[in-house]
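**Student:** Next come a sequence and a model predicted from it.
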Amino acid sequence: MATAKVWFITGASRGLGKAFAEAALAAGDRVVAAARNTEPLAALAVEYPDTLVGLPLDVSDRRAVFDGVDRAAAAFGRLDVVVNNAGGLLYGMVEEATEGQIRAHLDVNFFGAVWVAQAVLPHLRAQGSGRILQITSMGAAGGMASVGFYGAGKVALDSFSEALAMEVAQFGIKVTIVEMGGYDTGLFTQGTTATEALTHYDTLRAELAEMWGEETGPAPSTAAPVVMELAALPEPPRRLIVGGRSYDQVQDLVRARADLYQAWESLSRRAPG
């Protein structure tokens, strides 16, 4: 029988984070579930009183993250799988977003993940093992109007995670960039901050709404088995797309970018660098 793992999951009160926590607990693992508001975890705590610890945490607060990670490590004596999942959505055109909105968004979606990574590394390095799953998005493969800052945060997390993986491999720590597809996580309702709309973008906004439609995507629980299997792999991939349709869409984006580069190859090669 496999040894039970200890999970530390941010953004664990809803959506993907909660689905991952539920799957880990059902598998017999122990979970420290971190969220700004842990009340939605109350029923789960009753069901798993000995293997679930709810941890109120705002990942944008660096000092609170370091204190919270120390408490998480002490709760079950170690950390095996760290899931950087906390995030929100800033919805609006680039021109519409205020400085405060942009900074608050990146404080959670990017810097929050950085603080968590920095805080867990001493614990994982001391163990000589551990997994860090960085929850990004299939949207990180390219920018999209009205969600540009969300994409920017995910691209920053993607690049930072590549560097992190190279730096910590020597300590037995493995990092995977988990590119999630579109799931019904509540991101567009509970997790959204909207800009004040400028009328100049009304036509584009309507086109985007028509293109996206009203489909909410599958339940987050349908993605959890893939993440559980990923966490159990002895040699996990550096990055993984979660979702068959999203896999196809990302491949299309990658091919389109390669085609664009090739179309302008002659101009690129006019410079010697």
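**Tutor:** Cool, the structure landed. Numbering: from 1, shown residues only.
**Student:** Only C-alpha atoms from now on, for both contacts and neighbour counts.
**Tutor:** Noted.
**Student:** State the number of residues packed around Arg257.
**Tutor:** 14 (other CA atoms under 10 Å).
**Student:** Strands of this structure, start to end?
**Tutor:** Using DSSP state E, the strands of the chain run over 6-10, 30-35, 52-56, 81-84, 89-91, 130-137, 173-180, 192-194, 239-242.
**Student:** For Gly186, find the nearest of those.
**Tutor:** strand 192-194 (8.6 Å; CA to CA).
**Student:** Output the strands of the chain as a markdown table; include the columns mean neighbour count.
**Tutor:** As requested, the strands of the chain are exported to a markdown table (neighbours: other CA atoms under 10 Å):
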| stretch | mean neighbour count |
| --- | --- |
| strand 6-10 | 27 |
| strand 30-35 | 27 |
| strand 52-56 | 21 |
| strand 81-84 | 26 |
| strand 89-91 | 23 |
| strand 130-137 | 25 |
| strand 173-180 | 23 |
| strand 192-194 | 16 |
| strand 239-242 | 18 |
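**Student:** Please enumerate the helices of the stretch 51-200 of the chain.
**Tutor:** With helices called from DSSP state H, counting those that start in this stretch, the stretch 51-200 of the chain shows them at 62-76, 99-106, 112-127, 148-168.
**Student:** and the last one with strand 173-180, angle?
**Tutor:** Orientation of helix 148-168 against strand 173-180 (axes from the mean of the first three to the mean of the last three CA atoms, to 10 degrees) gives an angle of 160 degrees.
**Student:** what comes up buried for helix 148-168?
**Tutor:** 148-158, 161, 164-165, 168 (16 or more other CA atoms under 10 Å).
**Student:** Compare the strands of the chain and report which one is nearest to Val120.
**Tutor:** strand 81-84 (8.0 Å).
**Student:** Redo the helices of the stretch 51-200 of the chain as TSV? Include distance to Ala141.
**Tutor:** Listed next are the helices of the stretch 51-200 of the chain as TSV, based on distance: least, CA to CA, whole Å:
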stretch	distance to Ala141
helix 62-76	28
helix 99-106	18
helix 112-127	19
helix 148-168	8
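**Student:** Of all the ones you listed, which one is nearest Asp50?
**Tutor:** Asp50 sits nearest to helix 62-76 of all these, at 10.0 Å, using CA to CA.
**Student:** packing partners for the closest one?
**Tutor:** Helices and strands touching helix 62-76, by 3 or more CA pairs under 8 Å, 6 or more residues apart in numbering; DSSP states H and E, are strand 30-35, strand 52-56, helix 112-127.
**Student:** hang on, the earlier thing: any chance of the strands of the chain in TSV, plus distance to Val108?
**Tutor:** Below are the strands of the chain laid out as TSV (distance: least, CA to CA, whole Å):
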stretch	distance to Val108
strand 6-10	11
strand 30-35	12
strand 52-56	15
strand 81-84	11
strand 89-91	10
strand 130-137	13
strand 173-180	17
strand 192-194	12
strand 239-242	21
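**Student:** Okay, one more to line up with it:
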Amino acid sequence: MSKVWFITGASKGFGREWAEAALERGDRVAGTARKLDDVAPLIERYGDAFLPIQLDVTDRAADIAAVQEAAETFGRLDVVVNNAGYGHFGMVEEITEDEARGQLETNLFGALWISQAALPIMREQGSGHIIQVSSIGGISAFPTVGIYHASKWALEGFSQSLAQEVAGFGISVTLVEPGGFSTDWSGPSASRSEEIEAYADVREAASKRPSAADPGDPTATRGAILKVVDADEPPLRIFFGKAPLEIATKDYESRLRTWNEWQPVSIEAHGN
């Protein structure tokens, strides 16, 4: 049976790739974009199978209305993809209040509002799948993108809770955690803080991260996302790309070593 998708940020990057993957196989897609001109090719190519919705995901009322419009147009919602987001580059000391709030409003609260809007519809259906586009930066952390990490770690936390809360309603939740890909995430789509010269060496070292040397091909994620949404038992978490597993393994092994090393102090802190 064909599926109905709701995808935020469908104008480019993963959102665009996944919208086309779904449409090409005969699914129907409601895709959001800040500017409808950016999704005009999808309208021209797929006609009524694609519902364009102009949306800024930081607007909670508009998020609710957009999800309702998609459900009313297509009769149901099978897959909701929270893809809209951007990266902010800046040392923690450099980040302004407006920059921090902007990052969280889009990457965290946008996904929260869309998820909340979709849940009553999916509960009534007794089925549904929420895809949260997280990042390797949702479970690990690197210099220069601290506030981006904050947004994705928070997304990971509420989504893991959500998965447990809604499993009994037939709703699945999957966190897709990509590594580096050839999108414009670190280019025109990104925002940047005013730099403090004292961090020049840290910034230079961060620019030479190995993952930047071998970015993944966004088009290759089309087949991968279809496998995830078609799975009888989809994963709570899945990496996209070659690099994330190695990064996560080193990170978690380091955490376990430290926790074990300091366990006597942890036990002391417990008291009786």
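**Tutor:** That came through fine. From a predicted model like this one, the values you see are computed outputs, not experimental measurements.
**Student:** closest one to Gly92 of the first structure among the helices of the stretch 51-200 of the first structure?
**Tutor:** That would be, of the helices of the stretch 51-200 of the first structure and by CA to CA, helix 148-168, which comes in at 8.0 Å.
**Student:** mean distance, that closest one to its aligned residues in the second structure?
**Tutor:** By mean CA distance after the TM-score superposition for the first structure, the fitted helix 148-168 of the first structure averages 0.6 Å away from its aligned residues in the second structure.
**Student:** Provide the aligned range in the second structure for that helix.
**Tutor:** With TM-score structural alignment applied, helix 148-168 of the first structure matches the range 146-166 in the second structure.
**Student:** what does that stretch rub up against?
**Tutor:** 87-92, 95, 100, 103-104, 107-108, 111, 132, 134-135, 137-141, 171-173, 175, 236 (CA atoms under 8 Å, 6 or more residues apart in numbering).
**Student:** now do 6 Å
**Tutor:** For stretch 146-166 of the second structure, the surrounding residues in contact (CA atoms under 6 Å, 6 or more residues apart in numbering) are 87-88, 92, 104, 107-108, 134, 137-138, 173.
**Student:** In CSV: those, plus distance to Phe50 of the second structure.
**Tutor:** Below are the contacts of stretch 146-166 of the second structure laid out as CSV (distance: CA to CA, whole Å):
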residue, distance to Phe50 of the second structure
Gly87, 27
His88, 30
Val92, 40
Leu104, 29
Asn107, 24
Leu108, 26
Ser134, 25
Gly137, 31
Gly138, 30
Val173, 24
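**Student:** out of those residues, who's nearest Gln263 of the second structure?
**Tutor:** Gln263 of the second structure has its nearest neighbour among the contacts of stretch 146-166 of the second structure in Gly138, at 25.6 Å by CA to CA.
**Student:** what about that closest one, how many neighbours?
**Tutor:** Applying other CA under 10 Å, we find 22 residues neighbouring Gly138 of the second structure.
**Student:** quick one, what contacts it?
**Tutor:** 149, 152-153.
**Student:** Return the member of the buried residues of helix 148-168 of the first structure nearest to Gln262 of the first structure.
**Tutor:** Val155 (22.7 Å).
**Student:** How about Thr219 of the second structure, nearest residue that isn't a chain neighbour?
**Tutor:** Spatial nearest neighbour of Thr219 of the second structure, excluding adjacent residues (CA to CA, 6 or more residues apart in numbering): Glu17 at 6.1 Å.
**Student:** which residues of the first structure does stretch 52-66 of the second structure align to?
**Tutor:** With TM-score structural alignment as the criterion, stretch 52-66 of the second structure aligns to 54-68.
**Student:** Tell me which residues of that stretch come out buried.
**Tutor:** Buried, per 16+ other CA under 10 Å, within stretch 54-68 of the first structure: 54-60, 62, 64-66, 68.
**Student:** got it, and stretch 101-110 of the first structure?
**Tutor:** Across stretch 101-110 of the first structure, burial judged by 16+ other CA under 10 Å covers 101, 104-110.
**Student:** That stretch aligns to what range in the second structure?
**Tutor:** Under the criterion TM-score structural alignment, stretch 101-110 of the first structure matches residues 99-108.
**Student:** Quickly check the buried residues of stretch 54-68 of the first structure for the two that are furthest apart.
**Tutor:** Pairwise over the buried residues of stretch 54-68 of the first structure, using CA to CA, the maximum falls at Gly54 and Arg62, 18.7 Å.
**Student:** Tell me the spacing between the residue mapped onto Glu194 of the second structure from the first structure and Phe66 of the first structure.
**Tutor:** In the first structure, Glu194 of the second structure lines up with Glu196, judged by TM-score structural alignment. Applying CA to CA, to the nearest Å, the value for Glu196 of the first structure to Phe66 of the first structure is 35 Å.
**Student:** Which residue is the nearest non-sequential neighbour of Asp107 of the first structure?
**Tutor:** Using CA to CA, 6+ apart, the closest residue to Asp107 of the first structure is Ser60 (5.2 Å).
**Student:** who's in contact with that neighbour?
**Tutor:** Residues near Ser60 of the first structure by CA under 6 Å, 6+ apart: 107-108, 112.
**Student:** What of Val31 of the first structure?
**Tutor:** Val31 of the first structure touches 6-7, 52, counting by CA under 6 Å, 6+ apart.
**Student:** ok, 10 Å please
**Tutor:** 5-9, 12, 20-22, 24-25, 48, 50-54, 72, 75-76, 79-82 (CA atoms under 10 Å, 6 or more residues apart in numbering).
**Student:** how far away is it from Pro122 of the first structure?
**Tutor:** Counting by CA to CA - Val31 of the first structure and Pro122 of the first structure are separated by 19 Å.
**Student:** for Leu164 of the first structure, same thing?
**Tutor:** The value you get for Leu164 of the first structure to Pro122 of the first structure, if CA to CA is used, is 14 Å.
**Student:** so who does the closest residue to Val116 of the first structure other than its chain neighbours touch?
**Tutor:** Nearest residue to Val116 of the first structure in three dimensions, chain neighbours excluded: Val65, at 6.2 Å (CA to CA, 6+ apart). Residues counted as contacts of Val65 of the first structure (CA under 10 Å, 6+ apart) are 34, 57-59, 71, 112-113, 115-120.
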